[in-house]
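Visitor: sequence and predicted structure, then a few things I'm wondering about:
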Amino acid sequence: MLAPQIDPVALQLGPIAIHWYGLMYVFAFMSAWKLVQVQLKEQHLWGTMIHPESFENLFTWLILGVILGGRLWYVLFYNPSYYLEHPIEVFYVWNGGMSFHGGFLGSVLAGYIYCKRAGLPYVELLDRFAVVAPLGLAFGRIGNFINGELWGRVADPAQVPWAMIFPHAGNLPRHPSQLYEMALEGLLLFIILWFTRKRDWAVGTRIAIFLLGYAAARIFCENYREPDEQLGFIFANITMGMLQSSAMVVAGIAVLVWIKRKG
């Protein structure tokens, strides 16, 4: 049985604290910036389909979409009563409290608006970002783990020798569900998409794989993750994460139907 104790502050510069959680987002955005460019250059689309200046602007819009969408979704769907009482804490993103589903929707909407205005091929670019999105998720889950948040359900150390005691979750050993999600939603899905990035698939296929792959991994991991205290189970053994990920399954199937009809 393990009891990780990781200081969430990576670096203290006087009154300024640099948190690991924030650094994970920086690493995620830097990885996406580089690896999307790699894909565009491999397909000789860099400088033709999209130019460096347009890519920088698009990326800025996507970052804003991820941060605003992820935070607002969490505030509205996961803990609205708390933030009504503590509105200033809506801005305390370094303490955690970001929703992947909201961040995903925010980036999709922001990317669509920018591409529409700039005359860029939205679906083609979204396809390339879908390849690297799981790596960003992996960094995010590491941030959750370091923060000691989103811990797993209680586990028997005799059956789960890697069970951990989290500082804010009492003295009972639990599944390190953040690491499960990092491995499945993040690294495994990234490896699948990255090593198939050169396949001659119809535009939109990678988006569908990402939607379905993430949803499957998240729903599986939710069985080991403690439901949010303020929400509990929505009904039966269904959590909010399962419910929202089920919508991604529907979206992934819809994308595949759209690809088939278009082709």
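Guide: Done, it's in.
Visitor: can we go C-alpha only for contacts and neighbour counts from here?
Guide: Will do.
Visitor: need the contact list for the nearest residue to Ser177 once chain neighbours are set aside.
Guide: Leaving out its chain neighbours, the residue that sits closest to Ser177 by C-alpha to C-alpha, 6 or more residues apart in numbering is Gly152, at 4.7 Å. By C-alpha atoms under 8 Å, 6 or more residues apart in numbering, the contact list for Gly152 reads 174-178, 224-226.
Visitor: the residues you listed in helices, which ones?
Guide: The helices, defined by DSSP state H, take in 177-178 from those.
Visitor: from the contacts of Gly152, which is closest to Leu58?
Guide: Set against Leu58, the nearest of those by C-alpha to C-alpha is Gln178 (29.7 Å).
Visitor: is the closest one in contact with Leu150, as I believe?
Guide: Yes - using C-alpha atoms under 8 Å, Gln178 makes contact with Leu150 at a distance of 6.7 Å.
Visitor: shared neighbours, these two?
Guide: With contacts taken as C-alpha under 8 Å, 6+ apart, Gln178 and Leu150 have Asn144 as neighbours in common.
Visitor: shouldn't Val132 be in contact with Leu35?
Guide: Yes - the pair Val132 / Leu35 is scored as a contact, 6.8 Å apart, by C-alpha under 8 Å.
Visitor: neighbour count: these two, which is higher?
Guide: Val132 (27 against 16; other C-alpha atoms under 10 Å).
Visitor: and the helix or strand containing that one, what other elements does it pack with?
Guide: Here Val132 sits within helix 122-147, counting by DSSP states H and E. Helices and strands touching helix 122-147, by 3 or more C-alpha pairs under 8 Å, 6 or more residues apart in numbering; DSSP states H and E, are helix 20-42, helix 100-118, helix 177-181, helix 189-194, helix 205-222.
Visitor: ok so, going back, can you put the contacts of Gly152 in a markdown table and add distance to Ile207 and neighbour count?
Guide: Formatted as a markdown table, the contacts of Gly152 follow (distance: C-alpha to C-alpha, whole Å; neighbours: other C-alpha atoms under 10 Å):
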| residue | distance to Ile207 | neighbour count |
| --- | --- | --- |
| Arg174 | 33 | 27 |
| His175 | 30 | 24 |
| Pro176 | 28 | 25 |
| Ser177 | 25 | 25 |
| Gln178 | 24 | 24 |
| Tyr224 | 26 | 20 |
| Arg225 | 26 | 24 |
| Glu226 | 29 | 19 |
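Visitor: so which of the helices and strands packed on helix 122-147 is nearest Asn237?
Guide: Using C-alpha to C-alpha, these put helix 205-222 closest to Asn237, at 9.9 Å.
Visitor: how about that closest one: buried residues?
Guide: 205-222 (16 or more other C-alpha atoms under 10 Å).
Visitor: pasting the second one now:
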Amino acid sequence: MLVHPAIDPVALQLGPLAIHWYGLTYLAAFVLFVLLGRQRLKHEPFASLRDPAWTSRDVEDILFLGVLGVVAGGRIGYCVFYQPGYYLQHPLEVFAVWQGGMSFHGGLIGVLLAMVWFARSRGRPWLQVMDFVAPCVPTGLAAGRAGNFLNGELWGRVADPSLPWGMVFRGAGDLPRHPSQVYQFLLEGLLLFVLLWLYARKPRATGQVSAMFLLGYGVFRFVAEFFREPDAHLGLLSLGMSMGQWLCVPMILGGIALGWYSRPR
């Protein structure tokens, strides 16, 4: 049985300025997106597209808009999906992002809307933009899960004591738990990145890469949720599924539908 190390959430203190590990993981996610985005510019069909051509400026603009979409959508999604009653009674606390509470699925909706604006402003098909972005996202998700593990948050369900990597987390009692942050790091982060990157390197009809992202993330997150502790104020919902799993269902169905719609004819 392992014990989660007592890691100071502050990585570096410079006078009154505190740099947190979680902030560094976000910085790593942004840097990885820019590096991978520039590599995507060399891949087809983006390397050959003209009028307008794809440039490094597009990658930077997508990152800026994507960050806005993640923050706004992630926060609103958390308030709507996970604690709607509370935030209806305390609407001003929706803006208190420093208190924590972000939803990936809400952030995804925010990014989708941000990319609609980007696509229209650049005169590009929206699905073409999403196909460009999709393979560059999983490494950022992996960085975020690394931050969750360093902070000792979003831990897993109670594990069999014989599980070699079962881990005791501070604030979660004395029983070993699944390090579900690591599972998500490996599944939604690294594995999804490898599969999407390889899939996107071959010629695909517009929308196929986006469909693979929706399907892949939805399935991997659905599986990981079996090992992740449900939100205390929600518990398990209908059919014994967590809120995260229920939110993955439309992702999976949407991925299947988009894959069928965008299939080569």
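Guide: Yep, it's here. Just so we're clear, the structure is a prediction, and the values are computed from it rather than from any experiment.
Visitor: returning to what we had before: so which of the helices and strands packed on helix 122-147 of the first structure comes closest to Pro157 of the first structure?
Guide: Per C-alpha to C-alpha, nearest to Pro157 of the first structure of those: helix 177-181, 14.5 Å.
Visitor: superposed on the second structure, what's the mean shift for the closest one?
Guide: Following superposition, helix 177-181 of the first structure is found to deviate from the second structure by 0.6 Å on average (mean C-alpha distance after the TM-score superposition for the first structure).
Visitor: residues in contact with that helix?
Guide: 138, 141-142, 144-145, 150-153, 217-218, 221, 224-225.
Visitor: likewise stretch 229-244 of the first structure?
Guide: Applying C-alpha under 8 Å, 6+ apart, the contact partners of stretch 229-244 of the first structure are 78-79, 101, 218-219, 222, 227.
Visitor: over to stretch 249-265 of the second structure?
Guide: By C-alpha under 8 Å, 6+ apart, stretch 249-265 of the second structure touches 205-208, 210-216, 218-219.
Visitor: one more: stretch 117-136 of the first structure?
Guide: Applying C-alpha under 8 Å, 6+ apart, the set of residues contacting stretch 117-136 of the first structure is 25, 27-29, 31-32, 35-36, 39-40, 49-50, 54, 108, 111-112, 115-116, 185-187, 189-190, 193-194, 197, 203-207, 210.
Visitor: among the residues you listed, which ones are buried?
Guide: 25, 28-29, 31-32, 35-36, 39-40, 50, 54, 108, 111-112, 115, 185-187, 189-190, 193-194, 197, 203-207, 210.
Visitor: elements contacting the top helix by length along the second structure?
Guide: The single longest helix within the second structure, with elements called by DSSP H, is helix 56-81. For helix 56-81 of the second structure, the elements it packs on are helix 21-40, helix 104-122, judged by 3+ C-alpha pairs under 8 Å, 6+ apart.
Visitor: give the contact list for the aligned residue in the first structure for Leu192 of the second structure.
Guide: Counting by TM-score structural alignment, Leu192 of the second structure lines up with Leu189 in the first structure. Applying C-alpha under 8 Å, 6+ apart, we find Leu189 of the first structure in contact with 134, 210, 213-214.
Visitor: again, only using 6 Å
Guide: If you count contacts by C-alpha atoms under 6 Å, 6 or more residues apart in numbering, Leu189 of the first structure has none.
Visitor: let's have the helices and strands packed on helix 56-81 of the second structure in a markdown table, adding distance to Ser238 of the second structure.
Guide: Converted to a markdown table, those look like this (distance: least, C-alpha to C-alpha, whole Å):
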| stretch | distance to Ser238 of the second structure |
| --- | --- |
| helix 21-40 | 33 |
| helix 104-122 | 19 |
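Visitor: minimum distance to Met167 of the second structure: which of the ones you listed has it?
Guide: Per C-alpha to C-alpha, nearest to Met167 of the second structure of these: helix 21-40, 20.4 Å.
Visitor: just want the angle from the closest one to helix 126-133.
Guide: With axes from the mean of the first three to the mean of the last three C-alpha atoms, to 10 degrees applied, the angle from helix 21-40 of the second structure to helix 126-133 works out at 110 degrees.
Visitor: helix 21-40 of the second structure against the first structure, how far on average?
Guide: Looks like 1.3 Å for helix 21-40 of the second structure (mean C-alpha distance after the TM-score superposition for the first structure).
Visitor: and for stretch 58-67 of the second structure?
Guide: Superposed on the first structure, stretch 58-67 of the second structure shows a mean distance of 2.3 Å to its aligned residues (mean C-alpha distance after the TM-score superposition for the first structure).
Visitor: does Ala47 of the second structure lie in a helix or a strand, and which?
Guide: Using DSSP H and E, Ala47 of the second structure is not contained in any helix or strand.
Visitor: hang on, the earlier thing: between the contacts of stretch 229-244 of the first structure, which is closest to Ala158 of the first structure?
Guide: Glu222 (21.5 Å).
Visitor: determine which residue in the second structure is aligned with that closest one, please.
Guide: By TM-score structural alignment, Glu222 of the first structure lines up with Glu225.
Visitor: swap in Asp127 of the first structure?
Guide: Match for Asp127 of the first structure (TM-score structural alignment): Asp131.
Visitor: once you drop chain neighbours, what's closest to Ala29 of the second structure?
Guide: Ranked by C-alpha to C-alpha, 6+ apart and with sequence neighbours excluded, the top spatial neighbour of Ala29 of the second structure is Gly140, at 4.1 Å.
Visitor: tell me the counterpart of that neighbour in the first structure.
Guide: Looks like Gly140 of the second structure aligns to Gly136 there (TM-score structural alignment).
Visitor: Trp194 of the first structure versus that match, what's the distance?
Guide: Noted for Gly136 of the first structure: a distance of 13 Å to Trp194 of the first structure, by C-alpha to C-alpha, to the nearest Å.
Visitor: for the residue nearest to Ala29 of the second structure, grab the count of nearby residues.
Guide: By the measure other C-alpha under 10 Å, the count of residues near Gly140 of the second structure is 24.
Visitor: repeat for the one 4 residues further on
Guide: Counted by other C-alpha under 10 Å, the residues lying close to Gly144 of the second structure total 24.
Visitor: what about the closest residue to it other than its chain neighbours, neighbour count?
Guide: Once flanking residues are discounted, Gly144 of the second structure sits nearest to Thr25: 6.1 Å by C-alpha to C-alpha, 6+ apart. Look at Thr25 of the second structure: counted by other C-alpha under 10 Å, it has 21 neighbours.
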